[in-house]
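Novice: next come a sequence and a model predicted from it.
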Amino acid sequence: MTQHLTIVNHPLVQHKLSLMREKETSTAVFRQLLREISQLLAYEVTRELPMTTKEIETPLEKMDAPVLAGRKLALISILRAGNGLLDGMLELIPSARVGFVGLYRDEKTLQPVKYYFKVPENLSERLVIVVDPMLATGNSSAAAVQMLKDAGATNIRFLCLLAAPEGVARMKEAHPDVPIVTASVDTRLNEKGYILPGLGDAGDRMFGTR
């Protein structure tokens, strides 16, 4: 994956995203749509996984069959909203190793504050996919990626549902080697750092805490 930004414009992705944006969409439906859309986005972000072959036996004969190569990939959720994308992706990639980065945004400075960090071993030998529904200011995402690099990760991709131009620019400045896969780059951020038109606070809508 060479380009820095990939927008997944598949019709199913865009349709489900529109349903999620509607303010009348219930918590249960929002959560289900996020699970479904995460699998479609996971298809794109894992498109270039390394492959090898192994000999298997079908009911008719032996063959050299394509299988994934190397260590199991690592899915890293930026808490708490990242878990919504994580759940759907794990259904598609159940053997993945999982880690968590806990960050919250200081409402006055908009800067990230770390409160939890637990990730798999041997990150340097794994493809690491960081998941968070919203790439807003990009400060938390850039901080999380830096923590993962400090822990040894060298092959990182970032997967989000929505991005703001400011967040994309911040990530490109801080981590030009980390490709971003998203369903949409929206117009801008408001004065509170929320994406417009966006869909509100993804964590609140997912967990019913709005």
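Specialist: Received, thanks.
Novice: from here on, just use CA atoms for contacts and neighbour counts.
Specialist: Fine.
Novice: quick check: buried residues in the strand ranked longest in the chain?
Specialist: Ranked by number of residues, the top strand in the chain under DSSP state E is strand 97-105. Residues of strand 97-105 classed as buried under the neighbour-count rule (16 or more other Cα atoms under 10 Å) are 97, 98, 99, 100, 101, 102, 103, 104.
Novice: the helix or strand that it is followed by vs strand 97-105, what angle?
Specialist: Heading C-terminal from strand 97-105, the first helix or strand you meet, by DSSP states H and E, is strand 112-118. Per axes from the mean of the first three to the mean of the last three Cα atoms, to 10 degrees, the angle that strand 112-118 makes with strand 97-105 is 160 degrees.
Novice: let's bring in a second one:
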Amino acid sequence: MAQNVTVVDHPLVQHKLTLMRRREASTAEFRKLLREIGLFLGYEALRDLPLGKIDIETPVCPMEAPVLAGKKLTFISVLRAGDGLLGPMLDLVPSARVGQIGLARDEETLQPTKYFFKVPVDTADRLNVVLDPMLATGHSAVRAVQEIKDIGAKDLRFVCLLAAPEGIKTFTDAHPDVPVVTASIDERLNEKAYIVPGLGDAGDRLFGTKGA
């Protein structure tokens, strides 16, 4: 495994991920579980946020207490499935800025094309956490991070629910400076570039659009 990749192997995360993988899991259950796992992923991705000190008074006495320091961070969702991780991230940091990148995969070339890009103007001065549940081929993740780097961002992290070894290699080769946090690195990609064993199309399962 690449040095800059963290797998959150907490028992609760692995249990909830198993429930998500099941074919019979409903849309409502899938959403709920993704939100719950997203909190664990967020805790890990943000574990080294800088802290400052402020003076407060508890019911017992005054004290100097820790608070987050520096500029508010930015969560950047890779549309559309990335929005499933955006909710739990904002639960953790409600004051964070939000960006979105729309990337569509060409089913023949498997390469992403950009159709939407909107992020805070001062992204270069912030920690930027890119969100996309599936790191399959890695092409979309590589493109998304590069788009953000191209406007000056220097401090980035990538959070996903599942990853394939092929996607991990593609991503870390392209962006060795960007840490990856995931709940699982699965076995491989199949001939259609789906993660195996995986959980199917995260966007379709999240939004209930399979077959639509």
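Specialist: Perfect, I can see it now. Because the structure is predicted, anything quoted here is derived from the model rather than measured.
Novice: about what we covered before: for the longest strand of structure 1, packing partners?
Specialist: If you count contacts as 3 or more Cα pairs under 8 Å, 6 or more residues apart in numbering; DSSP states H and E, strand 97-105 of structure 1 packs onto strand 74-79, strand 112-118, helix 139-150.
Novice: mind running it again at 6 Å?
Specialist: Where contact means 3 or more Cα pairs under 6 Å, 6 or more residues apart in numbering; DSSP states H and E, strand 97-105 of structure 1 is packed against strand 74-79, strand 112-118.
Novice: now the buried residues of strand 97-105 of structure 1 in JSON lines, with distance to residue 59 of structure 1?
Specialist: As requested, the buried residues of strand 97-105 of structure 1 are exported to JSON lines (distance: Cα to Cα, whole Å):
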{"residue": "97", "distance to residue 59 of structure 1": "32"}
{"residue": "98", "distance to residue 59 of structure 1": "35"}
{"residue": "99", "distance to residue 59 of structure 1": "38"}
{"residue": "100", "distance to residue 59 of structure 1": "42"}
{"residue": "101", "distance to residue 59 of structure 1": "45"}
{"residue": "102", "distance to residue 59 of structure 1": "48"}
{"residue": "103", "distance to residue 59 of structure 1": "50"}
{"residue": "104", "distance to residue 59 of structure 1": "53"}
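Novice: just to revisit the earlier point, for the longest strand of structure 1, give me the average deviation versus structure 2.
Specialist: Taken against structure 2, strand 97-105 of structure 1 registers an average deviation of 0.4 Å after superposition, with mean Cα distance after the TM-score superposition for structure 1.
Novice: what's the spacing between that strand and its chain's center?
Specialist: Centroid separation for strand 97-105 of structure 1 versus its chain: 12 Å, with Cα atoms, centre = their mean, to the nearest Å.
Novice: ok, back up a step: from the buried residues of strand 97-105 of structure 1, which is closest to residue 51 of structure 1?
Specialist: In terms of Cα to Cα, no member of the buried residues of strand 97-105 of structure 1 lies closer to residue 51 of structure 1 than residue 97, at 18.1 Å.
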